[in-house]
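J.: My questions concern the predicted model and sequence given below.
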Amino acid sequence: MVNKEHYARLIEGVQTWNDWRSQNPKIIPDLRGFKLIEVDLRAANLSRADLSGADLSGANLSGANLSKANLSRANLRGVDLSGVDFREAKLSGLDLRGLDLSGVDFREAKFSGVNLSGVDLSSVDLSGVDLSGVDLSKAILKGAILKGAILRELDLSGVDLSEVDLRGVSLSGVDLSRVDLSRVNLIGLDLSRVNLSGLDLSMADLSGLDLSGLDLSKSILRGLDLSKSNLRGAILSGANLSKANLSKADLSKADLSRVDLRAANLSQAILSGADLRGANLSGAILSRADLGEADLSGADLSGAILSGANLSRFDFSGINLSGLDLSGADLNEANLSRTQVLGTDFTGAKFTGACLEDWGTNSATKLNNVDCQYYYRKNGKQERYPIGRNFAPGEFTKLLEKALETVDLIFSNGVDWKAFAYSFRKIQIENESSKLTIRKIEIIDDIVLVEVNIPERADKTQFHNDFLKGYQFAKEELEPQYQARLSDKDKEINRLFLLFNQANDKLGEVPKLMAEQPKVQQNFHASVYGVAGNVEGDFNNYLPEQKQNLAEAAADIQKILNQLAQTNPTTDAVTEAIHQEIKRNPTLKTRLISALKAGVLEGLKTFVNHPLFNIPAETIKGFLEAE
């Protein structure tokens, strides 16, 4: 019941009122509905007083004690509330718009239905306050203390929460989009079901937080401490995380597309399966980070540190990794096809099962102590190298260092040597100053590898593409023309054999090269000139079967030499080509073994009349004995 005595004592003055309160501490003042318009109540003790529905408009309450008081639905328009103690007070239904609340203590006050839109709550203590359902639109909470406050289901869009202490605050279901949370303390924050898209959290402390699954797209998070935070599956597309600390954070399967991560610390972060397409990672620290199966297509990695990172099975195809630190990185089964690694540090990295198709290295690329058992020359785990074995320790590094001056031409189903000679000679003429030569020919099963010496600064990809283009042209366009002339050539060669046999009838007739045996018909073991035909050679007396055996072996060898003649091969390349042909061709091997047993192997030189053939019989003998 309204107590007029209480009202009368209050009107007598603050000092009289405070003395009476001190003398009667158990009395709860009942001032419900009273009009206290423009009353001076500075420093008044109104704790536990019931002022519900009272009209306090224009009153001066600065410094007053209203702790645990009931001001529900009171009229506070134009009231001076500076320094008021509202701890645990009931403030339901109040309209605090336009009031100066500087220095007010609202700790654990009841704010149900309070209108705080546009109110300046800078540095106000709202610890433990339940602000659920309160209108805080456009409010200024800069530096406010919200420790332990409840902010469920609030619309805080556009609210300035910079430098606010939000430790332990419940923000479930709150809309924080476009909110300024720069330099906010968010340790221990419950952000479940919070909309943080477009948020400014720059310089805030979010270390250790559970932010999994949150929408933080386009948020400003630069300089943020998110170390050890759980951001698994979070949406961060377009966010600014430059210079943020994300060390040991879990970002697995997070959407980090187009994110600004410049100079961010991602050391030991978990980024497996993350979407990093178009992300800016320039200068970022990714040492020992787990990037397994992440998508980095279109990402900027310039200046990034990836030492010790887990990049196994990672798709780097087409990405520029030049100048990066990838020392100790795990690149097992990674796709490095068409990547640029000029000056990249791979010291101690792991490469087993990686694809290195058309990757670009240079002399500054560091490959010391690389661990690799094998790699693939083509994407899709095609053309494993080495075939049928693993690299010996250090062999992979030596191979790559040598590759700086070579290009490998690989043929999976045999080589059309006529087309090869045409294309190679064409490129030699077009690149006369490059001094292109064949370094080695290796034949393993059905795969033929031709290793070409090429200057280090030459465009190896361009050379490779130009060669294949010319090779294909020769196979498809020139082969029909060649076959049309082949029949006439075979008849002429057979006629020359007849002349030769007539001149050497004591040696017996050398078998004619029949049209159905092109590998013999196309390559005579002596020099042939003109249409009329001349046969040159210095022949010893051999038994007919020995002579036939050497002639046929020479024909096989000369076929290889004729195909190599226009490629300007080195002596070692020729020797290796013959060695590989002996291994590949069992018929040739048998003929040479027969000549070796008959003691006439030295006479092979007589039958192979070609300037490229300068292989000692002892070398061929060594090839045969090794087999």
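T.: Looks like it came in fine. These numbers come from a predicted model, not from an experiment.
J.: hey, let's count contacts and neighbours off CA atoms from now on
T.: OK.
J.: Surely residue 548 is in a helix?
T.: Yes: assessed with DSSP: H, G, I helix; E, B strand; the rest coil, residue 548 lies in a helix.
J.: for the longest helix along the chain, packing partners?
T.: If you go by DSSP state H, the chain has its longest helix at helix 479-503. Packed against helix 479-503 by the contact rule (3 or more CA pairs under 8 Å, 6 or more residues apart in numbering; DSSP states H and E) you find helix 518-521.
J.: Just the strands from the chain, written as ranges.
T.: Per DSSP state E, the chain carries strands over the ranges 375-378, 382-385, 406-411, 437-444, 447-453.
J.: What lies in contact with the fourth one?
T.: For strand 437-444, contacts defined as CA atoms under 8 Å, 6 or more residues apart in numbering pick out 387, 448-454, 567-570, 572-574, 576-577, 580-581, 584.
J.: deepest of the strands of the chain, which one?
T.: Greatest average neighbour count among those goes to strand 375-378 (a mean of 21), per mean count of other CA atoms under 10 Å.
J.: what about residue 184, neighbour count?
T.: Neighbourhood size, residue 184 [other CA atoms under 10 Å]: 24.
J.: How much space separates it from residue 254?
T.: Applying CA to CA, to the nearest Å, the value for residue 184 to residue 254 is 23 Å.
J.: Also residue 237?
T.: Counting by CA to CA, the gap from residue 237 to residue 254 is 9 Å.
J.: residues contacting the nearest residue to residue 324 once chain neighbours are set aside?
T.: The spatial neighbour of residue 324 that comes closest, neighbours along the chain excluded (CA to CA, 6 or more residues apart in numbering), is residue 344 at 5.0 Å. Applying CA under 8 Å, 6+ apart to residue 344 gives the contacts 321-326, 364-366.
J.: what about the closest residue in space to residue 393 that isn't next to it in sequence, how many neighbours?
T.: Setting aside the residues directly before and after it, residue 393 is nearest to residue 371 in space (CA to CA, 6+ apart), at 7.7 Å. As a burial measure, residue 371 scores 24 neighbours (other CA under 10 Å).
J.: Included below, for side-by-side comparison, is a second structure:
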Amino acid sequence: MLNQEQLSKLKAGAEEWNQWRLRTDDAHISLQNADLNGIHLENVNLSNVDLRQADFRGANLEGANLTEANLNRACFNGANLSNAVLEQAPIHEAEFIGSRLDKAIFCNSYLVKADFSNASLRGADFSQASLQRSIFSNADLHHSCFKEADLIYSQMRSASLVDANLQGANLQGANLSETDCDGANFSWSILKDANLTRATLLGANFTEANFTGACLQDWHVNNSTNVERTCAAYFYTESSLDPETGEATYSERRPYDGTFGPDEFSVLLQKSFDTVDLIFKDGIDWQAFFETFQQLNMQYQENKISIQTIECKGRNFVIKIKADADSERKGAIAASAKEIYIQNTKRLEAQIENYEKLIEAEKQEKSALMRFMETMAEKQSSKYDLRGANVGSLVDTAQSGSRVQAILHNYAPEKRESLATAANEIQELLDQLSKSYPGTEVPMQAVAQIQANPKMMERIVGALRGGGKAAIEELVDHPALSIVLAAIEGASNPT
């Protein structure tokens, strides 16, 4: 039962509450079902307090002491519990969705079916905690510790476990699909029936881990991944989701029948490291990669580097490079490739940014010139008959005696129509693409769509011929225009 008097004291603030606890026998403090939504209780002492089903949504409990507090079914969604201590606490079915729990301590706590979806748990310590069927989907678990924790059937899909410590953890049936586990320690862990589909495990340590029945579909490992003395009676290479239950089912068993003998699984994994796997998440800058590959060839000539395969796995690209080298040398090649690629992407991005600035400056200059000409036209009448003509610039005598050079582009009516149509199509296409793609991708997308539309391509090529390019450049206002026109001209004149 909720004790209203105790609740009032807690709402008075952490300092007053902590002093009251020092003076009072706190054998039984009941705040069950308490509404503490948004409360600020930094460094509060709530150890041994009954907080079942309490509502701490959006609360600030940074540095709080919740040791042995009863937190079953309590709600901490969006709360701040950074550096909080929740050791040896029953936290069954509690919710921490979107909460901040960096460096929080949950050692030896009972967290069955607790929900940490989208939570920040950097450096959190779950050593020897019971986390069966707990949920960590999309959680940030960098440098977290799950040493000897029970994570049976836990859901960790798309979580970040970079440099996490899961030594001796029981991950039987756990869903680790699409997780980022680079540098994580899984030594002596149990991964029976675990789902590692599309997990990234570069540099991870699986020494003496058990993979029996696990699904390893499209997992990303390389020669820096430690698989010494790993074991598995069998494993799977395909998984699919059951539309009714949402659970994964595995297929494509290896071996097809029977089981692996001693060390056979470990040897099989070692053979998969014959290539250097370069993994590019969320797309790849092809120009930067090809320059990187050329530089690698120069740097490692004696290793005869060649591209074996290029694979697209979801949003990721995996480029397998074959090299005549031992595992240590392959690791050096992979590290160099990553470093050179990052340098090249930064350099190319800087070039594109500079180019866009030049285009913007040119646009501003043209705009200023047009405003100047309009002002001059308003101040005096031109001595030229401009009816029916497209004006690029004007020649007239200014009041100051300066001379403004003018160029008149006169076209036959049918030519004017084709130019206007082509210019309008290009303008609409570029404006539309600018809403969906970053500026650097607009030219490529525009050229691809024009080439995919033969009639549109024919109209634009026809308009460009016979001096129409200059008119289109004046009619269309977009920084990507010059690149698009150059590409179209090149495509229509391949020789």
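T.: Here it is on my side, so go on. Just so it is clear, the structure is predicted and the values come from calculations on it, not from any experiment.
J.: Map the residue nearest to residue 393 of structure 1 across to structure 2 for me.
T.: Matched by TM-score structural alignment, residue 371 of structure 1 corresponds to residue 231 in structure 2.
J.: any idea how far its match is from residue 208 of structure 2?
T.: Look at residue 231 of structure 2 and residue 208 of structure 2: by CA to CA, they are 7 Å apart.
J.: what's the answer for residue 264 of structure 2, then?
T.: For residue 264 of structure 2, the distance to residue 208 of structure 2 - CA to CA - is 13 Å.
J.: returning to that earlier point: let's see the ChimeraX selection covering just the buried ones among the contacts of strand 437-444 of structure 1.
T.: Selection of buried members from the contacts of strand 437-444 of structure 1 for ChimeraX, criterion 16 or more other CA atoms under 10 Å:
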select :448,449,450,451,452,453,454,567,568,569,573,574,576,577,580,581
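J.: that older thread, residue 348 is in contact with the residue nearest to residue 393 of structure 1, correct?
T.: Yes: the criterion here is CA atoms under 8 Å, and residue 371 of structure 1 meets it with residue 348 at 6.6 Å.
J.: how about residue 288 of structure 2, what does it touch?
T.: 341, 344-345, 348.
J.: So which of the residues you listed is surrounded by the most neighbours?
T.: residue 341 (22 neighbours).
J.: ok, the equivalent of residue 246 of structure 1 over in structure 2 - how many residues close by?
T.: By TM-score structural alignment, residue 246 of structure 1 lines up with residue 106 in structure 2. With neighbours defined by other CA under 10 Å, the count for residue 106 of structure 2 comes to 26.
J.: Confirm for me that residue 106 of structure 2 is in contact with residue 126.
T.: Yes: under the criterion of CA under 8 Å, residue 106 of structure 2 makes contact with residue 126 at 4.8 Å.
J.: Show me which helix runs longest in structure 2.
T.: Max-length helix for structure 2 by DSSP H is helix 327-379.
J.: next helix or strand past that one?
T.: With elements assigned by DSSP states H and E, the helix or strand that comes after helix 327-379 of structure 2 is strand 390-393.
J.: Where in structure 1 does that next one fall?
T.: Going by TM-score structural alignment, strand 390-393 of structure 2 sits over no part of structure 1.
J.: Which elements pack onto the next helix or strand after that strand?
T.: Downstream of strand 390-393 of structure 2, the next assigned helix or strand under DSSP H and E is strand 396-397. The contact analysis (3+ CA pairs under 8 Å, 6+ apart) places strand 396-397 of structure 2 against strand 403-404.
J.: Kindly name the residues of structure 1 that line up with the strand it packs on.
T.: Taking TM-score structural alignment, strand 403-404 of structure 2 hits no residues over in structure 1.
J.: Measure how far the following helix or strand past that strand is from the centre of its chain, please.
T.: Next helix or strand after strand 403-404 of structure 2 toward the C-terminus (DSSP H and E): strand 407-409. Strand 407-409 of structure 2 sits 51 Å away from the centroid of its parent chain (CA atoms, centre = their mean, to the nearest Å).
J.: Over to stretch 164-183 of structure 1 now: how far is its first residue from its last?
T.: 7 Å.
J.: residues near the corresponding residue of structure 2 for residue 332 of structure 1, how many?
T.: Aligning on TM-score structural alignment places residue 332 of structure 1 opposite residue 192 in structure 2. The burial count assigned to residue 192 of structure 2 is 23, neighbours taken as other CA under 10 Å.
J.: Residue 28 of structure 2 too?
T.: For residue 28 of structure 2, using other CA under 10 Å, the count is 9.
J.: Likewise for residue 155 of structure 2?
T.: Around residue 155 of structure 2 there are 26 residues (other CA under 10 Å).
J.: which ones are touching the equivalent of it over in structure 1?
T.: In structure 1, residue 155 of structure 2 lines up with residue 295, judged by TM-score structural alignment. By CA under 8 Å, 6+ apart, residue 295 of structure 1 lies in contact with 273-277, 314-315.
J.: likewise residue 433 of structure 2?
T.: 442, 445-446.
J.: Including neighbour count and secondary structure, could those residues go into JSON lines?
T.: Shown next, in JSON lines, are these (neighbours: other CA atoms under 10 Å; DSSP: H, G, I helix; E, B strand; the rest coil):
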{"residue": "442", "neighbour count": "24", "secondary structure": "helix"}
{"residue": "445", "neighbour count": "17", "secondary structure": "helix"}
{"residue": "446", "neighbour count": "23", "secondary structure": "helix"}
